[in-house]
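Participant: The sequence and its predicted three-dimensional model are supplied below.
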Amino acid sequence: MSKIVEVDREACIACGLCVSVAPEVFRLEGGSSIAYNPQGADESIIQQCLDGCPVTAIFWQD
């Protein structure tokens, strides 16, 4: 079963890192990032976004 990524929009500071790494998954909308296509890239690419997020606003859904 593949993982689904989510963004804590309250914590997100809209730095754009996730959008630059995985634009097929994330976009900036309303002052924060959203995962508009949560399974739109390999998990390893999405994991780079999780690891690089400066406020740890990106996470795998339980």
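Facilitator: Perfect, I can see it now. Numbers count the residues shown, from 1 in each chain.

Participant: drop to CA atoms for contacts and neighbour counts, all remaining ones
Facilitator: Fine.

Participant: for the helix of greatest length in the chain, packing partners?
Facilitator: The residue-count maximum for a helix in the chain (DSSP state H) belongs to helix 43-52. Counting contacts by 3 or more Cα pairs under 8 Å, 6 or more residues apart in numbering; DSSP states H and E, helix 43-52 packs against helix 17-21, strand 58-60.

Participant: Put this next to the first one:
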Amino acid sequence: MNEATLEEKVETIRRRMIELAEKKGNLADKSVVAISQQLDKYLVFLQRSRMNVLQKTS
């Protein structure tokens, strides 16, 4: 997955998480936590992608 695709995925998941948290009214709701964990995974992918780009240009 390229960086632009990862950024789009992160933003999509982030919006979905915010909407669900507002709907549930509870950040500790299982479904909100599950989406948050998914978001974390993609954020790590994105950070690794950016680090790889930086390492290649150094």
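Facilitator: Perfect, thanks for sending it. This one's a predicted model, so the numbers in the text were calculated from it and none came from an experiment.

Participant: For the two chains, what TM-score is obtained?
Facilitator: Laid over one another, the chains give 0.32 as their TM-score (TM-score structural alignment, normalised by the length of structure 2), with 32 aligned residues with a Cα RMSD of 3.1 Å.

Participant: which SS state does Arg14 of structure 2 fall under?
Facilitator: At Arg14 of structure 2 the chain is in helix, as set by DSSP: H, G, I helix; E, B strand; the rest coil.

Participant: quick one: buried residues of the longest helix of structure 1?
Facilitator: Glu43, Ile46, Gln47, Cys49, Leu50 (16 or more other Cα atoms under 10 Å).

Participant: so which strand or helix has the residue nearest the centre of structure 2?
Facilitator: The centroid of structure 2 falls nearest to Leu39 when counting by Cα atoms, centre = their mean (3.0 Å). Assigned by DSSP states H and E, Leu39 of structure 2 belongs to helix 30-57.

Participant: Now distance to Val7 of structure 1 too, for the buried residues of helix 43-52 of structure 1, in TSV please.
Facilitator: TSV is the format used below for the buried residues of helix 43-52 of structure 1 (distance: Cα to Cα, whole Å):
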residue	distance to Val7 of structure 1
Glu43	15
Ile46	12
Gln47	13
Cys49	11
Leu50	9
